[in-house]
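Chemist: Fold the following for me, if possible:
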Amino acid sequence: MSEDILQFIWRFRLFRQIPLFTRAGLPIRILHPGDWNQDAGPDFQRALLFIEDIYICGNVEVHVSAKDWVIHGHHENPAYNSVVLHVIWEGEEPCYLADGSLLPSLNLRELIEPDIVCKANTLLQNINPIPCAYDIKNVPMHIKVQVLQRTVVERLEARYEQVKILLHETQGDWERVTLILIASAFGMKVNKEQFTALSRVLNLKLLKKFAHKPQLIHALFFGQAGLLQKVSGKESYVQELKKEYAYIEKLHGLDSLSPYQWKFMRMRPANFPTFKLAQLASLYTHQSSWFSWITTTESLEEIRYFVDNLEIPEFWSNHYHFEKESVGHSTAISKDFFHLLVINSFSLILFSYGKYMGDGNLVNRALAWLEQVPVEINKLVRPYKSLGLPLESALDSQAVLQLWSAYCEKKRCLHCGIGASIINRI
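Modeler: Predicted structure coming up:
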């Protein structure tokens, strides 16, 4: 028996409850076991009990052994004076509160069916990366759907906490935060840090001033990225960029990144930072306030149409970087990459601003946008799909990523509705 399993059993009342007596022989009825507290303090809060016909509201502490009360120092901690019941697996030691009161105890060992403990241990000790894989097919579909609905919100709320950190760092500048999120998506894994660093130094006032002036916008992006410093290309596009940036850099005292931090090795040319930066700069050429647009438009299709019709300089149709010409290719942002932008920036901005402003409509719109994007298929999502989870959109695949990182990988099966269903099933 582990404390986690005993807490789980108490939470779902998986033990015989009639008749029920404390260790001192007092009759007890459990109206509500309390809310499971996963932070510091008693394990369950606001429990409702009847002990010897006295209505009691308070906290409950759960231990495998009665002596754990003293071992954990609860007998000297006034914060535990609110505990009204000590739930244990075994032991006879009396437990006292810090104020000297004797604490009622309830021993569950003889009240629990061995099959419950066996099921819990089978689940927790399973070596499969997805511990419930052996029995998930027998879990009712509505429970799987509920778990996905909960975990996708958990993931978005966790990412909202990261957005709040960015807001603090930028003194509440939502437009800057939006640029950071969009730019980091363009950087993908290899150049994410570099694109993020660029988004922090880019001059937003100049972005707005240069709106609808592609040459100046591109000069600003490539110049502040440091990618024009060592360029020796003779093409007029390249020479114009260098000329324009040299002027605005001197005029406005702009900061630039080092050209040596950008990574090109072991990448597909279409993912070279120069090519992705050309697409990002074009994104801001005719739309300098992405935050305002994202939070005011109702239609994701409107944004999709704009992205599909971006005007990217002709130079990039036969180049992936400044120095070498390549075979002709499309410069358009692909459908798959647009979906990544929706997942990693557009919907996240919308959700975060909705949470920040307390606007449920914005939150619901963010979820709806994720539902309009196809499910992501990768090495983490694929196994869950093969196990029969109903994965139909990016909303579901984002839920699965949270399910893996917060539950399956950490063996937190007792905190998951799917795990609970496996253990509870008769």
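Chemist: from here on, contacts and neighbour counts on C-alpha atoms
Modeler: Will do.
Chemist: Just give me the longest helix of the protein.
Modeler: Looking across the chain with DSSP state H, the single longest helix is helix 141-169.
Chemist: so what does it touch, helix or strand wise?
Modeler: Counting contacts by 3 or more C-alpha pairs under 8 Å, 6 or more residues apart in numbering; DSSP states H and E, helix 141-169 packs against helix 174-187, helix 347-357, helix 394-403, helix 417-424.
Chemist: Just the helices from the stretch 1-150 of the chain, written as ranges.
Modeler: Along the stretch 1-150 of the chain, counting by DSSP state H, counting those that start in this stretch, helices occupy 3-11, 68-71, 114-124, 141-169.
Chemist: same check, this time on the stretch 151-300 of the chain
Modeler: So, for the stretch 151-300 of the chain - with DSSP H, counting those that start in this stretch - the helices run 174-187, 192-201, 204-209, 214-224, 236-252, 273-283, 290-296, 300-308.
Chemist: for comparison, sequence B:
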Amino acid sequence: MLITEDFLHYVWKFRLFDRTALKTVEGDEIEVYSAGMHNKHAGPDFQNARLRIGDTTWAGNVELHISSADWQRHNHITDKAYENVILHVVYRDDAPVTLPNGRRLPTLELHNRISPDLFGRYHNLIFGERQFIPCEANITLVEELTMSNWLSRILVERLEKRSEAVLTTLATNRGDWEETFYQFLAANFGFKTNALPFELLARSLPQITLAKHKNNALQIEALIFGQAGFLDGDVVDDYPQKLKDEYQYLKHKHNLTPVDNHLWKFMRMRPQNFPTIRLAQFAGLVMQSNHLLSKVLEIREVEILRGLFDNISINPYWENHYRFDAESKPSPKNLGKASTNVLLLNTVALFLFTYGKQHRQQYHINRALKLLESLPAETNNIIADFVNLGLKIKTAFESQALLELKNNYCDHKKCLDCAVGNKILKLS
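Modeler: Below you'll find the predicted structure:
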């Protein structure tokens, strides 16, 4: 069976090897006080280890290899970063290592000190056949407390990584949180299919421009539909004609350039999700909610927060239209509960977390996590596959964490860095 350096790192880090009568290949007794801090960057694998070799206690770095000869192959002999290595830990010792000062580097061989059961479990986890994730046959054996604690940790990892995009845009907007929130909210109004044109729309139509017309619904709608490129062609109905006339004036006044209309996608979409309907809803939100992020930061109750999106009023024209000049059977066009959940998850929770982190306010971080706990789990293929394995997934807190687990741990077989994988390896 194959062995990897990652596995050796794992064995050394948690001292999962037989330490009975531990000796170097030269015959000196070894006692490990501290395995050191695992270094995942350039340089020795473990730093600041403490151990006794013979009668001398050492403090320094430990380097691990599959075979002793890897020291030479990896050119460590000429690298000054390895001069203070105090122990060379290898799976097989096949060549002595001498440091530049002429000292023989003490070497510990683990070939006969790793349990075959541990090695077998590792091999099955990393190299075994799988349909979905490496631990799919054992994940339900992991106790609930371990799973819960690990999901909490990697959910924070996910939010921290997603926060980077917010902070990048915030810097572009010169620290304007409201404008940044508005742009992210717009992108999420487009959901996955029309996220890009919605984002481009928001960037081309700053809030400060909309604020100048906040008391005129027709002008707000004209700006949004016009900037989206839906008023460039000929229209017949009275409502879109009014929008077009208004937009021509506003376009010249604010020196606006609309988004390319061809970016918007209608294909294979339910009419309720057509970009025209989403734009009408977005216009309604803009009209009823100024300084939306400030409201989000102030509101404590989830249901009141949800009310910011549930009660959006849109122009009556859309009651019996999905497109301009194409009358349809009357139907409500309110933002559905599922759509509101997506906005709360992808925009509101993210900004509460990012704002709390940036301003060192744990209160907002906790609010973000509680908001995710209050939202239902997402429905997608990945979450469905976890459910099929036997996991009970009820909240967005859990589903978001599992997406992070799948995409950044399972898919890369980082089982040794995963609490679930660690627990499975230690199952007796």
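Chemist: closest to I165 of structure 1 out of the helices of the stretch 151-300 of structure 1?
Modeler: Distance to I165 of structure 1, taken as C-alpha to C-alpha, is lowest for helix 174-187 among the helices of the stretch 151-300 of structure 1, at 9.8 Å.
Chemist: before we move on, back to that, with mean neighbour count and distance to T22 of structure 1 added, can I get the helices of the stretch 151-300 of structure 1 in JSON lines?
Modeler: Output for these, formatted as JSON lines (neighbours: other C-alpha atoms under 10 Å; distance: least, C-alpha to C-alpha, whole Å):
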{"stretch": "helix 174-187", "mean neighbour count": "23", "distance to T22 of structure 1": "56"}
{"stretch": "helix 192-201", "mean neighbour count": "19", "distance to T22 of structure 1": "59"}
{"stretch": "helix 204-209", "mean neighbour count": "15", "distance to T22 of structure 1": "67"}
{"stretch": "helix 214-224", "mean neighbour count": "24", "distance to T22 of structure 1": "71"}
{"stretch": "helix 236-252", "mean neighbour count": "15", "distance to T22 of structure 1": "77"}
{"stretch": "helix 273-283", "mean neighbour count": "22", "distance to T22 of structure 1": "67"}
{"stretch": "helix 290-296", "mean neighbour count": "16", "distance to T22 of structure 1": "57"}
{"stretch": "helix 300-308", "mean neighbour count": "14", "distance to T22 of structure 1": "59"}
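Chemist: hmm, back to that, mind putting the helices and strands packed on helix 141-169 of structure 1 into TSV with distance to P383 of structure 1?
Modeler: As requested, these are arranged in TSV below (distance: least, C-alpha to C-alpha, whole Å):
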stretch	distance to P383 of structure 1
helix 174-187	25
helix 347-357	25
helix 394-403	10
helix 417-424	16
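Chemist: so which of those comes closest to N37 of structure 1?
Modeler: Set against N37 of structure 1 and scored by C-alpha to C-alpha, these come closest in helix 417-424, at 16.6 Å.
Chemist: Find me the equivalent region of that closest one in structure 2.
Modeler: Mapped onto structure 2 using TM-score structural alignment, helix 417-424 of structure 1 spans residues 419-426.
Chemist: go on, stretch 255-265 of structure 1?
Modeler: The alignment of stretch 255-265 of structure 1 onto structure 2 (TM-score structural alignment) spans residues 257-267.
Chemist: Pull the residues that contact the matching stretch.
Modeler: Contacts with stretch 257-267 of structure 2, where a contact means C-alpha atoms under 8 Å, 6 or more residues apart in numbering, come from 193-194, 196-197, 200-201, 204, 226-230, 251, 274-275.
Chemist: which two from the residues you listed end up farthest apart in space?
Modeler: The span of these, defined through C-alpha to C-alpha, is set by T193 and K251 at 26.7 Å.
Chemist: Tell me the residue in structure 1 aligned with S34 of structure 2.
Modeler: Under the alignment by TM-score structural alignment, S34 of structure 2 pairs with H32 in structure 1.
Chemist: and its match, what is it in contact with?
Modeler: If you count contacts by C-alpha under 8 Å, 6+ apart, H32 of structure 1 has them with A47, L48, L49.
Chemist: taking those one by one, which sit in strands?
Modeler: Taking DSSP state E, the ones among the contacts of H32 of structure 1 that sit in strands are A47, L48, L49.
Chemist: Nearest to N364 of structure 1 among those residues?
Modeler: Within the ones in strands among the contacts of H32 of structure 1, the smallest distance to N364 of structure 1 is 33.2 Å, found for A47 (C-alpha to C-alpha).
Chemist: doesn't N37 make contact with the closest one?
Modeler: No - using C-alpha atoms under 8 Å, A47 of structure 1 makes no contact with N37, being 11.4 Å away.
Chemist: Show me what R11 of structure 1 lines up with in structure 2.
Modeler: In structure 2, the residue matched to R11 of structure 1 (TM-score structural alignment) is K13.
Chemist: ok, the closest residue to its match other than its chain neighbours - how many residues close by?
Modeler: Excluding its sequence neighbours, the residue lying closest to K13 of structure 2 (C-alpha to C-alpha, 6 or more residues apart in numbering) is A35, at 5.9 Å. Per other C-alpha atoms under 10 Å, the neighbour tally for A35 of structure 2 reads 18.
Chemist: quick one, what contacts A35 of structure 2?
Modeler: A35 of structure 2 is in contact with W12, K13, F14, R15, F46, A49, R50, L51, counting by C-alpha under 8 Å, 6+ apart.
Chemist: Show me which of these are buried.
Modeler: Burial by neighbour count, 16 or more other C-alpha atoms under 10 Å: within the contacts of A35 of structure 2 this picks out W12, F46, A49, R50, L51.
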